[in-house]
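> what's the 3D shape of this:
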Amino acid sequence: MLRNLVIVLGDQLAADASGFDGFDPAQDAVWMAEVGEESMHVWSTKPRTAVFLAAMRHFAADQRGAGHTVHYMELDDRENRGTFADQLAADLARLQPAGLVMTEPGEWRVREALQQTADAAGIPLDIRVDRHFFCTVAEFTEHAAGRATLRMEYFYREMRERHGVLMTDRGQPVGGRWNYDADNRKAFPKQGPGLVPPRATFPPDDITRDVLALVERELAEHPGSLDTFAWPVTRAQALEALELFIDERLPGFGDAQDAMWPGEPWLWHAHLSSSMNLKLLHPREVVVAAEAAYRAERAPLAAVEGFIRQILGWREYVRGVYWTQMPGYLQRNAFEAFEPLPDWYWTGDTPMACLKDAIDTTLENGYAHHIQRLMVTGLYAMLLGVDPREVHAWYLAVYVDAVEWAELPNTLGMSQYADGGLMGSKPYAASGKYIDRMSPYCKTCPFDPAKRTGDDACPFTTLYWDYLIRHEQPLAENRRMALQVKNLGRLDDDEITAIRDRADAIRRGDVAAPKGTR
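This is a model prediction of the structure:
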């Protein structure tokens, strides 16, 4: 008799997960499956799929090494049914477990499919709280009760106090301030970022090489490259990546966290989100390591606070938003944006220098840092008026750290403002001048960020003004956008018409780079 079949998904690779509580190797077994659905329901890039499959196979090997029975279905197995639901149904009929156990999934779609499969088979499914997070869904639900808007800053302060992170013995924030944004987020000097310590890289072992060959063979038509694949896919590798970041790049993280530089995708960032989202790292150990660096005077407070806020604050917050707002959240489209995502988001074939660099590095590495995501690819899609569900599908498909609980609120709420202000107090709307301030892209781009109209006008700038024109009424009611909307008063009717005509041409794809460069 098989007592419990413990379901382990690709983003649940922690040996101490709640799904393993009470696990008895003599009576229980582990169930894992690589299914095509997870690379097909969004057109997953090769690096993203490879990270998940390589980490899953290493975890399954560790489980077998611990003496656990593992029922594992590989992607190219002839018996593979292609979806979690169909594969689980077939294996339940074959294995006949008395019960199913799992840690709560990170995606609504997957949870519903597995629950329905268990119900159809008449086998109870025990879904347990995910201990990987600082805040449970129930605790966030209590925090959100009665709030018309959900502001991260208030939640973040609660989390700092509750968990005693960067706090004094008197219950005050270390340094006397909760937020050190004013001390961070600088542009690089004219000569560039200087010598940046290299990120942690991990040459593929035999297991990972098998996965890379599998992905190239089975998903040959999918975008992205595996030529430079070196992501951590085991817990030991993830811990090494954490140590390297804390020692070498955390001290420079704050100043450079929003800066961009052509051909420099990694910079001072941590590159730990995929390891945390796979559950190879626990966010507590990441936060503890960062705070310890500050206490030991190995990293400045502004850098440490800015980094910890992304984990203890933002990461926990977006998960809470996801689970308190789904499934309806996916359908939100406050500004009725319905344009298609440009095809070149999948190729990088655009003359706009900032977008080309961000998309090229995304497709090559499965990675771009948060400002490239928010203020380059995300900003352009919002100004263009792309359907937020298409933007969401792209982000979920292209990044190695993309799991829906983390990606959807970041995309639909923060980046696209499609939730109408539930998460953010204003849209992240900016012209090409922001990119010019935070990077040197505009110096080699054929478009001028200072121009709204004309053949060489930056499409970001044209679309920014068009965005204000199209949504003037709702934006004027937002006190944080009032000044930007007020600037529309400087435009006469002819210029408004010229802006709108050029914006329409951009949406049709009729705008090409002017001859020569500035």
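
> okay, CA-based contacts and neighbour counts for the rest of this
Will do.

> which helix or strand contains Ile127?
In the assignment (DSSP states H and E), Ile127 maps to strand 125-128.

> show me what the next helix or strand after that strand is packed up against.
The helix or strand immediately downstream of strand 125-128 is helix 137-144, counting by DSSP H and E. Contacts defined by 3 or more C-alpha pairs under 8 Å, 6 or more residues apart in numbering; DSSP states H and E place helix 137-144 against helix 316-325.

> give me the contact list for the helix or strand following the helix it packs on.
Scanning forward in sequence from helix 316-325 by DSSP H and E, the next helix or strand is helix 353-365. Defining contact as C-alpha atoms under 8 Å, 6 or more residues apart in numbering, one finds that helix 353-365 is touched by 45, 47, 223-229, 262-263, 265, 345-350, 367-368, 372-373, 376-377, 398-399, 435, 441-442, 444-445.

> quick one: buried ones out of these?
45, 47, 223-226, 229, 265, 345-346, 348, 350, 367-368, 372-373, 376-377, 398-399, 435, 441-442, 445 (16 or more other C-alpha atoms under 10 Å).

> how about the strand holding Ile127: buried residues?
Residues of strand 125-128 classed as buried: Leu125, Asp126, Ile127, Arg128 (neighbour count, 16+ other C-alpha under 10 Å).

> Glu339 versus the first one, what's the distance?
Using C-alpha to C-alpha, to the nearest Å, one gets 41 Å for the distance from Leu125 to Glu339.

> want to put them side by side, so please do this one too:
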Amino acid sequence: MKTARFILGDQLNYQHSWYNDTNDEVVYFMAEMRQETDYVKHHIQKVVAFFKSMRSFAEWLESEQHEVVYYTLDDEKNQQDLVANLKQVIKEHKIEKFEYQLPDEYRLDEQLNAFCDELTIETEAFDTEHFLTSRTDFTDFFEGKKQMVMEYFYRNMRKKYDIMMLNDKNPEGGKWNFDQSNRKKWKGAPEIPIEKQVKNDVSSICKMIENAGVETIGNITINKFHWPTTREACLDVLNYFCKNLLVHFGDFQDAMHTDEQYLFHSRLSFAMNSKMLHPMEVIETVISYWRNHQEAIAISQVEGFVRQILGWREYMRGMYWKEMPNYRTLNALNNTNSLPDFFWTGNTKMNCLKHAISQSLDTAYAHHIQRLMITGNFMLLTQMHPDAVDEWYLGIYIDAIEWVEITNTRGMSQFADGGLVATKPYVSSGSYINKMSNYCKDCVYKVSKKETEDACPFNSLYWNFLDEKREHFKDNQRMNMMMSLLNKMDATKLEALKNRAQAVIANPDNY
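Model prediction:
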């Protein structure tokens, strides 16, 4: 039976069982499409990385003797639409059965479901064989529970997969979580090795994107495009992380510094989110390296890394499939403001935002604390609409696919889901930023001041936010201390803070 198998750009799983055997009756189809480049304005490096990785994957399939039909963006046959392209391939190749792997984005899942409903030939959907949980495992785990707490989910995953466990009940090291050990400020030592250099020639892809008129954001330096776009390169980055960065990963995973973009982070999220690396493969490689080097690498360095993948990544995907499609409409705090222009340029006098945004524009990367406590913190304190926030995060980061972006952004960062992901909003004044970075050192604003013109805007924005959202947090136990301090604050001082904050909110591009 002549069969067409469709592969999306984030389904580059070299180890999928589809590829174990060759079959002359099977045609694999992949396509670079304007449908995917244009549904949100993406970072140029993100578009390039996906196209380059897709082409590498198609070349690998052909080297394994599989038949591949691949539409580049400028292919004359390319209809630039998923359904139109699939209909064309099915007709041209006289396809009798259509197969695909389950998408991880809700919009694509709906589109492919509707397409299959229209077909008169046989269809079948397959698992991507990537995630450690099914779409419904998360829902089943939290059935009947009042809150969907990530820590409980993480502990269950540790037990289920026997990851860093002494026995069926007890974790290695005597604790499930070493987060308290992972909050050090990096002050110039220990020395940080340069990121793994990956050689990529992306000049032709960049030219094609430019000629096609695809609108993108951010910057790219063609001869310095160091993101891995083959499985071999992804494995090299993983091994480099183990040998050079793991030793201090946990200590400084929350740190930020003006001179260091990556610190001790792995830069593996794109490799995993495109499925070139399997999460268990990453976890086992890191743990194996640690076991062979325990005299040099503390368990806290490893546990923090494992928790992000085994716990947080799977938790966010589970939340996505449980709560979609309603999740994308949530705006529990009723925030309505627009993003200032500096989110697209980096041109702001606030040093922390200038560095975090400029880095994002230059590299398509920022680590989780830059996203959560710098850009996300400012967005929430200035009460920006979560739709605008989602669009920016989904577009600017190389690893951003909706299943992981929207739950982190609308949930963890913006509290727009009313507390499904996070039990309290992740907001802070300038003191936290100063504690975890050197951003405040050379800023024109003073982190020690509150209401004056030269005061750090985060300080007044923080108290203004708490005051304006009193009703939302009055019954939140984790906010009791801060709300109590707010209630005891001198009325004149609070008014001065609010006046300063309102000036920032009204004209953020002036700051």
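
> on that earlier part again, distance to Asp510 of structure 1 added to the buried residues of strand 125-128 of structure 1, as CSV?
Below are the buried residues of strand 125-128 of structure 1 laid out as CSV (distance: C-alpha to C-alpha, whole Å):
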residue, distance to Asp510 of structure 1
Leu125, 54
Asp126, 55
Ile127, 51
Arg128, 53
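
> what does Ala332 of structure 2 correspond to in structure 1?
The equivalent of Ala332 of structure 2 in structure 1 is Ala334 (alignment by TM-score structural alignment).

> that match and Glu407 of structure 1: what is the separation?
Distance from Ala334 of structure 1 to Glu407 of structure 1, by C-alpha to C-alpha: 18 Å.

> just want to know which of the two has more residues nearby.
Neighbours were counted for Ala334 of structure 1 and for Glu407 using other C-alpha atoms under 10 Å; Glu407 has more, 21 against 13.

> which residues in structure 2 does the helix or strand harbouring that one align to?
Taking DSSP H and E as the criterion, the element that holds Glu407 of structure 1 is helix 404-408. Mapped onto structure 2 using TM-score structural alignment, helix 404-408 of structure 1 covers residues 402-406.

> next one: stretch 137-144 of structure 1
Counting by TM-score structural alignment, stretch 137-144 of structure 1 pairs with residues 135-142 of structure 2.

> in that stretch, what's buried?
Applying a neighbour-count criterion of 16+ other C-alpha under 10 Å, one finds Arg135, Asp137, Phe138, Thr139 buried in stretch 135-142 of structure 2.

> list just the nearest of the residues you listed to Phe305 of structure 2.
Closest approach between the buried residues of stretch 135-142 of structure 2 and Phe305 of structure 2, by C-alpha to C-alpha: Phe138, at 20.8 Å.

> quick one: contacts for the closest one?
Tyr315, Gly318, Met319, Lys322.

> could I get the residues you listed as TSV with neighbour count?
Below are the contacts of Phe138 of structure 2 laid out as TSV (neighbours: other C-alpha atoms under 10 Å):
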residue	neighbour count
Tyr315	25
Gly318	23
Met319	22
Lys322	17
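
> tell me the residue in structure 2 aligned with Arg508 of structure 1.
Alignment note: Arg508 of structure 1 maps to Ala506 in structure 2; criterion TM-score structural alignment.

> and Asp360 of structure 1, by the same measure?
Match for Asp360 of structure 1 (TM-score structural alignment): Ser358.

> any idea how many residues pack against the nearest residue to Glu67 of structure 2 once chain neighbours are set aside?
Excluding its sequence neighbours, the residue lying closest to Glu67 of structure 2 (C-alpha to C-alpha, 6 or more residues apart in numbering) is Val27, at 5.2 Å. Around Val27 of structure 2 there are 20 other residues, counting by other C-alpha under 10 Å.

> what does Val27 of structure 2 align to in structure 1?
Looks like Val27 of structure 2 aligns to Ala29 there (TM-score structural alignment).
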